[in-house]
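**Student:** I would like the atomic coordinates for the input below:
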Amino acid sequence: MDTDQLLAAVELGGTKSIALLARGHDILEQITVPTTTPDETLSQLQNQLRTWYAAEPFSAIGIASFGPVQLQQDQPDFGCMLDTPKPNWSQARVAPVLTEPFSCPWKFDTDVNGAALAEYKWGAGKDCDSVCYVTIGTGLGAGLLIHGTPIHGAMHPEVGHIKTRRAEGDSFGGACPFHGDCIEGLVAGPALAARFNADMRTVPDDHPVWQNVAHDIAELTATILLTTSAQRILYGGGVSTLRPFLLPMVRERVVKNLGSYLPFLDAQSAEEIIRPPALGNEAGPRGALALSMAALEI
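**Tutor:** Sure, this is the predicted structure:
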């Protein structure tokens, strides 16, 4: 397959969305728009795709979206948003709006599955059979790849709504509108704002509540290790990026809790397994590009 074909990709995020045009692996143009209402956001993205297509038709579109989304192709709402905590986005026709004007193949998946695929192809997941990409930002989501293939079943994994063991003495009720103190309701951006009663970016690193946050992320990490045996667990998203001191705290707790049980886990291996994405902020948009390539089986 010709890897110099013109490709389009869209990463739909909870706060901002990105459309890009690439020739093979090389990104030629990229625009960013705020994620507001479905009508406004999807129209802006579609208009940009139309502009690029009119200048030179692209060969495929990859769409990586926040979720939950319908990935079952035999369902009438395939490519649409399911019930989501993000206001006004439930049942939004994401893939139909972005693909219907164009005569080319397309592939649709979650933003975290896309990011996991990008890290598997070009980043920290290279040479690994199993990769889990976790983003902690406006929400919390995780994508899981086995042998380079995103895992789907009845739907995509909904790791953000797992309930984990709470830290002793932590009475925070959680911020998830569906489940209260699921892991998203404990450590995602809105949860941290509620925990601290402040923008988490203004909270000092030595605030004692960060210990509870690290405990909660460590519990999630242990759950992922025990259920998937992932060779890489990559933490991206705004919370992980803005508070890098959390990851060493998480590793320490995971090794303390599981190191005597899992033979592959110790302080040294934890640094390789539990780490930031190598692609940084590019994991998301490059994940959408990886999906565009997958639509053509490049």
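
**Student:** contacts, neighbours, all on C-alpha from now
**Tutor:** Noted.

**Student:** my read is Thr41 is in a helix, agree?
**Tutor:** Yes: assigned with DSSP: H, G, I helix; E, B strand; the rest coil, Thr41 falls within a helix.

**Student:** Cys132 contacts Gly148, correct?
**Tutor:** No: in this structure, Cys132 is not within contact of Gly148 by Cα atoms under 8 Å, at 10.9 Å.

**Student:** What are the boundaries of the strands in the stretch 51-200 of the chain?
**Tutor:** 60-65, 106-110, 130-136, 140-146, 149-150 (DSSP state E, counting those that start in this stretch).

**Student:** for the last one, packing partners?
**Tutor:** In terms of contacts (3 or more Cα pairs under 8 Å, 6 or more residues apart in numbering; DSSP states H and E), strand 149-150 is packed against helix 111-122.

**Student:** Second input sequence below; structure requested for side-by-side comparison:
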Amino acid sequence: MTDLFAGIEAGGTKWVCMIAAHPEDIRASTRFPTTQPEETIGTAIDFIKRQIQPGELKGLGIGSFGPLDLDPESPTYGFLTTTPKPGWANSDLLSPFQRVLNLPTGFDTDVNAAALGEARWGAAQGLTDFVYMTIGTGIGGAGMVNGDLIHGLVHPEMGHVRIPHDKERDPFPGVCPYHGDCLEGLATGPAIESRWGKRGEKLPPEHPAWQLEAHYLALGVANLIFTLSPQRIILGGGVMEQEQLFPLIRKSVLDV
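**Tutor:** Purely as a prediction, here's the structure:
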């Protein structure tokens, strides 16, 4: 009998839930907007309960937007902490699932969960040291060193690294509510839209936005190379769907 698992990507904009054995054997899936905690969590639990009979699932994995309390010894383990998402700060994500579903549950950041997926099934198969970075509404990063994810005191916030910002070339102040012109403030999807007045997918491949975007992302990638010496850096997220961007980043990294 095939082992089945439930998986949840708990995003700040939408949640994606599925029942699967592996990426090529997905039995059911759904996605819905992120509203308020009780409603959103309840929708996810109801989906899982409708799709599967008690005892059929081997476990549940949750990858969530953050920041998160990931310390199992903490009284607020499984909580969102100081997130700017309205209504979600100090929300308990984990225990409602444990209480209702009573399943072995893995809980981590959304980007750490994506990194585990890359290690098991994707571009990091066979590697022990790599970084996965997602560039979309925000910028998040996960690092694996000697086969283990980096957690540390809380979890890495690679999107908030400071990078050189030439304000004569780019006077844009950045969109990060905490730091202004950190990597996330300068290179996310919202930063592209705010700087150029159009969403990234509306800009043509030859637009100067992409040279600037590649420059900033290359600076962030170079910082990670110098710090962690990974075997590979994997880039994902909505912004990276622009196919012209990856070769521009690669060239810019080599020039740093």
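
**Student:** ok so, going back, looking at Cys132 and Gly148 of structure 1, which is more packed in?
**Tutor:** Each of Cys132 of structure 1 and Gly148 has its neighbours counted (other Cα atoms under 10 Å); Cys132 has more, 31 against 19.

**Student:** for the corresponding residue of structure 2 for the more buried one, what are its contacts?
**Tutor:** Aligned by TM-score structural alignment, Cys132 of structure 1 pairs with Val131 of structure 2. If a contact means Cα atoms under 8 Å, 6 or more residues apart in numbering, then Val131 of structure 2 has 115, 141-144, 224, 230, 232-234 as its contacts.

**Student:** Find the centremost residue of structure 2, please.
**Tutor:** Ranked by distance to the mean C-alpha position of structure 2 (Cα atoms, centre = their mean), the top residue is Val111 at 3.4 Å.

**Student:** sorry, back to before: and the match of Cys132 of structure 1, how far from Asp69 of structure 2?
**Tutor:** 21 Å (Cα to Cα, to the nearest Å).

**Student:** How about Arg31 of structure 2?
**Tutor:** From Arg31 of structure 2 to Asp69 of structure 2 the distance is 25 Å (Cα to Cα).

**Student:** Show me which of these two is the more surrounded one.
**Tutor:** Asp69 (24 against 15).

**Student:** Can you tell me the closest non-neighbouring residue to that one?
**Tutor:** Tyr77 (5.1 Å; Cα to Cα, 6 or more residues apart in numbering).

**Student:** same deal with Ile45 of structure 2?
**Tutor:** Using Cα to Cα, 6+ apart, the nearest residue to Ile45 of structure 2 is Phe97, at 6.8 Å.

**Student:** for Asn90 of structure 2, same thing?
**Tutor:** Using Cα to Cα, 6+ apart, the nearest residue to Asn90 of structure 2 is Thr81, at 4.7 Å.

**Student:** Ala167 of structure 1 and Asn212 touch, don't they?
**Tutor:** Yes: using Cα under 8 Å, Ala167 of structure 1 is in contact with Asn212, at 6.1 Å.

**Student:** With neighbour numbers in mind, choose between these two.
**Tutor:** Taking other Cα under 10 Å, Ala167 of structure 1 and Asn212 do not tie; Asn212 has more neighbours (18 against 14).
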